[in-house]
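Q: Sequence and predicted structure, then a few things I'm wondering about:
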Amino acid sequence: MSVSKLANAPSDASTNGAVVGCLPWIEDAGRVAPNDARALSKVFFVRLRELDEGTREFQYARNTLIEMNVTLVRYAARRFRNRGNGEMEDVLQVGTVGLIKAIDRFDIDREVEFATFAVPYIVGEIKRFFRDTSWSVHVPRRLQELSGDIKTAREELGGQLDRTPTVTDLSGHLDLSEDEISEGLVAAAGYTAGSLDTPAGDDGRTTDDITYARALGERDPGMELVENLHALAPLPDRLDERERHIIEMRFGQEMTQIQIATELGFSQMHVSRLLSRILTKLRTGLLTDR
């Protein structure tokens, strides 16, 4: 049945001899030709405005509009096909979300073609998807958008200047300060992350023995000891002379408790109690002074 016949079909006729309310039944709306979909969409939008949300006919009209215009999603998604085939299914899904938003917000009285109205919604949803999911490092949205502007400006200026544009060139072209341009360039590095298994040699070597993972330094356990000793340094001055002497013998001369006891004429038990008291005093000072 032609579009004109479908649009004007009475309540007892359609392609299958069935209707939903006053709308013709379309068996496979996704296979309607674009030109036919454009004309049919107007009919469905007019009826959709008259229907109560939640009714069977409203759901049919809305779902049919989505299926008939899904070609707009595929059209808008083409410009993002170089982002990787693995993400195209996700792109089509989020693009469909944009299509649904456009359908829910479209006003037939504005006399604007639905395709003209819907494509910006679809593209915006897809761009938002890439902005929120494609960056390897979380970067504020402002810097993500700035990085995109810088990328476009570099391509334009590169063709005009026949060289790689400098920060000054980009600053003048985008009417931004050089600090803002530098910030955007740094942020752009967060779009992709390199593998730690990437060869780290500067001479083009590709041996698996020299990778960033092997070249990266490890945490030095001695650094924490240095920090603790630095914090502890002023605390012995708070001890009396005998306490400092005991600490010197035990940790400076590495004498045993028995040797210290013999040196001072004390019992080993008494030396042990003195050391415990002195260390508690130092530990308390170390924690409270930080």
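A: Happy to help now that I have it.
Q: can we go C-alpha only for contacts and neighbour counts from here?
A: Noted.
Q: Now for the closest residue to residue 187 other than its chain neighbours: which residues touch it?
A: The shortest distance from residue 187 to any residue that is not its chain neighbour, by Cα to Cα, 6 or more residues apart in numbering, is 6.3 Å, and that residue is residue 143. With contacts defined as Cα atoms under 8 Å, 6 or more residues apart in numbering, residue 143 is in contact with 183-184, 187.
Q: Show me what the helix or strand hosting residue 246 is packed against.
A: In the assignment (DSSP states H and E), residue 246 maps to helix 241-247. Secondary structure elements in contact with helix 241-247, counted by 3 or more Cα pairs under 8 Å, 6 or more residues apart in numbering; DSSP states H and E, are helix 268-288.
Q: Repeat the analysis, applying 10 Å as the threshold.
A: Counting by 3 or more Cα pairs under 10 Å, 6 or more residues apart in numbering; DSSP states H and E, the packing neighbours recorded for helix 241-247 are helix 257-264, helix 268-288.
Q: quick one: the helices in the protein?
A: Under the criterion DSSP state H, helices of the chain are mapped to 3-7, 34-50, 56-68, 70-77, 88-105, 114-133, 141-161, 167-174, 178-188, 212-215, 221-232, 241-247, 257-264, 268-288.
Q: Buried residues, the third one. List them.
A: Spelled out, that is helix 56-68. For helix 56-68, the buried set under the neighbour-count rule, 16 or more other Cα atoms under 10 Å, comprises 57-58, 60-62, 64-68.
Q: Wait, residue 135 touches residue 147, no?
A: No - the pair residue 135 and residue 147 does not pass the contact test of Cα atoms under 10 Å, sitting 11.4 Å apart.
Q: Could you name every residue contacting both of those two?
A: Common neighbours of residue 135 and residue 147, counting by Cα atoms under 10 Å, 6 or more residues apart in numbering, are 187-189, 191.
Q: now, the most widely separated pair of the residues you listed?
A: Every pair in the shared contacts of residue 135 and residue 147 was compared (Cα to Cα); the two farthest apart turn out to be 187 and 191, at 7.7 Å.
Q: Give me the common contacts of the two.
A: Between them, residue 187 and residue 191 have 135, 137-139, 144, 147 as joint contacts when contacts are counted by Cα under 10 Å, 6+ apart.
Q: most surrounded residue in the residues you listed?
A: Using other Cα atoms under 10 Å as the neighbour definition, the shared contacts of residue 187 and residue 191 reach their maximum at residue 147, which records 22 neighbours.
Q: let's bring in a second one:
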Amino acid sequence: MAHVRARNRKHPHDDAPDTSAQFRRLAEMPEGPEKKALRQEVVRAWMPMAARLSRQFRNRGEALEDLEQVAHLGLVKAVGRYDPARGNAFESFAVPTIVGELKRHFRDHMWGVHVPRRVQELRNRVRSASMSLATTADDRFPPTADIAEAAGLTEDEVRTGLQALESYATLSLDATLTDTGDGYSLIDTFGSAEPGFDRAVDREAVRPHLRRLPEREREILYLRFFCDMTQSRIAERMGISQMHVSRLITTTCARVCERVEADRAAAA
């Protein structure tokens, strides 16, 4: 009588086949082509259930075909690891394995930026709570306090989860920011390197050391770099040879650079 009741009891998964006999055979068979073929037969029998589980994760930015592939991978792992001697039904072991594989796929491959696992979990709880609250509040985004109460989180945790909502997918730099059709994109808002800033910093760094130079060297540098005079004209004006002017410019610039580098090293 008990056997009849067990046979008539509704299976918790309508699409779950009866493969208990195959699993018992797998447990007794040695590794080899025959066992591999039987294992593949069991996997094919359970693929409809794996596909059904993958559909629970649709509309989250991933193609259903890819989700089914991930679910099938989890199914293969479950079939390989299942031990019928433990006395549990296969589906009670397979379902968490498949769902876990799907969640890992989203965690490891679908986030546009690296987000810690704890923050990902907060994001999921905040998302679920806000969606359930929105259905009863004219679809308006609920306040942080209401989300915290519904999700069993602190308001700080909710704010962290809300920030993670925007980290799930990245925005292309070519994405258009306006609807005016002028082609203005996100990359147009980025600044570019400005060499003038570095020149301003360098000038301020050498200024005090230039003031300490002897008057002749300071005048030679002024004529060469600020008045754009040639070395020959400077030599004529100063009453010295062009070679002497060249040597003074080289040694003076090197001395000033050494002092600037010493100042930067001391500041660091």
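A: Structure received. In this text, all values refer to a predicted model and were calculated from it rather than measured experimentally.
Q: Among the buried residues of helix 56-68 of structure 1, which one lies nearest to residue 165 of structure 1?
A: Closest approach between the buried residues of helix 56-68 of structure 1 and residue 165 of structure 1, by Cα to Cα: residue 66, at 44.7 Å.
Q: What is the aligned counterpart of the closest one in structure 2?
A: With TM-score structural alignment as the criterion, the equivalent of residue 66 of structure 1 in structure 2 is residue 43.
Q: thought its match was touching residue 82?
A: No - counting by Cα under 10 Å, residue 43 of structure 2 does not reach residue 82; the two are 11.9 Å apart.
Q: Would you confirm that residue 257 of structure 2 contacts residue 203?
A: No - between residue 257 of structure 2 and residue 203 there is no contact under Cα under 10 Å: 11.4 Å.
Q: between these two, who's got more neighbours?
A: With neighbours defined as other Cα under 10 Å, residue 257 of structure 2 and residue 203 compare such that residue 257 has more, 15 against 12.
Q: Determine the number of other residues adjacent to the residue lying closest to residue 158 of structure 1 once chain neighbours are set aside.
A: Nearest residue to residue 158 of structure 1, sequence neighbours excluded (Cα to Cα, 6+ apart): residue 164, at 5.3 Å. Using other Cα under 10 Å, residue 164 of structure 1 has 13 other residues around it.
Q: residue in structure 2 matching residue 164 of structure 1?
A: Mapped onto structure 2 by TM-score structural alignment, residue 164 of structure 1 lines up with residue 141.
Q: give me every residue that touches that match.
A: Residue 141 of structure 2 sits next to 130-131, 133-135, 147 when contact means Cα under 10 Å, 6+ apart.
Q: re the thing from before, buried subset of the shared contacts of residue 135 and residue 147 of structure 1?
A: Buried residues within these, defined by neighbour count using 16+ other Cα under 10 Å: 187-188, 191.
Q: what's the closest of those residues to residue 36 of structure 1?
A: Proximity of those to residue 36 of structure 1 was ranked by Cα to Cα; the top entry is residue 191 with 41.8 Å.
Q: In structure 2, what sits opposite that closest one in the alignment?
A: Aligned partner of residue 191 of structure 1 by TM-score structural alignment: residue 168.
Q: likewise residue 227 of structure 1?
A: Using TM-score structural alignment, residue 227 of structure 1 lines up with residue 201 in structure 2.
Q: what's the burial count for its match?
A: Neighbours of residue 201 of structure 2 under the rule other Cα under 10 Å: 10.
Q: same thing with residue 271 of structure 1?
A: 20.
Q: Okay, the equivalent of it over in structure 2 and residue 214 of structure 2: tell me how far apart.
A: When structure 2 is aligned by TM-score structural alignment, the residue opposite residue 271 of structure 1 is residue 245. Shown here: residue 245 of structure 2 relative to residue 214 of structure 2, a distance of 14 Å by Cα to Cα, to the nearest Å.
Q: before we move on, back to that, state the distance from the match of residue 227 of structure 1 to residue 264 of structure 2.
A: Per Cα to Cα, residue 201 of structure 2 is found 12 Å from residue 264 of structure 2.
Q: ok, now residue 134 of structure 2?
A: Counting by Cα to Cα, the gap from residue 134 of structure 2 to residue 264 of structure 2 is 57 Å.
Q: before we move on, what about residue 57 of structure 2?
A: From residue 57 of structure 2 over to residue 264 of structure 2 the distance is 56 Å, taken as Cα to Cα.
Q: Who has more neighbours out of those two?
A: More crowded of residue 57 of structure 2 and residue 264, by other Cα under 10 Å: residue 57, with 18 against 10.
Q: ok, that one - contacts?
A: Residues in contact with residue 57 of structure 2 (Cα under 10 Å, 6+ apart) are 63-64, 67-68, 99, 102-103, 106.
Q: In structure 1, what residue corresponds to it?
A: Alignment note (TM-score structural alignment): residue 57 of structure 2 maps to residue 80 of structure 1.
Q: And for residue 187 of structure 2?
A: Applying TM-score structural alignment, one finds that residue 187 of structure 2 aligns to residue 213 in structure 1.
Q: ditto for residue 71 of structure 2
A: Alignment note: residue 71 of structure 2 maps to residue 95 in structure 1; criterion TM-score structural alignment.
Q: Give me the nearest residue to its match, chain neighbours excluded.
A: In space, and not counting its chain neighbours, residue 95 of structure 1 is closest to residue 122: 4.8 Å by Cα to Cα, 6+ apart.
Q: Can you tell me what that neighbour aligns to in structure 2?
A: Using TM-score structural alignment, the partner of residue 122 of structure 1 in structure 2 is residue 98.
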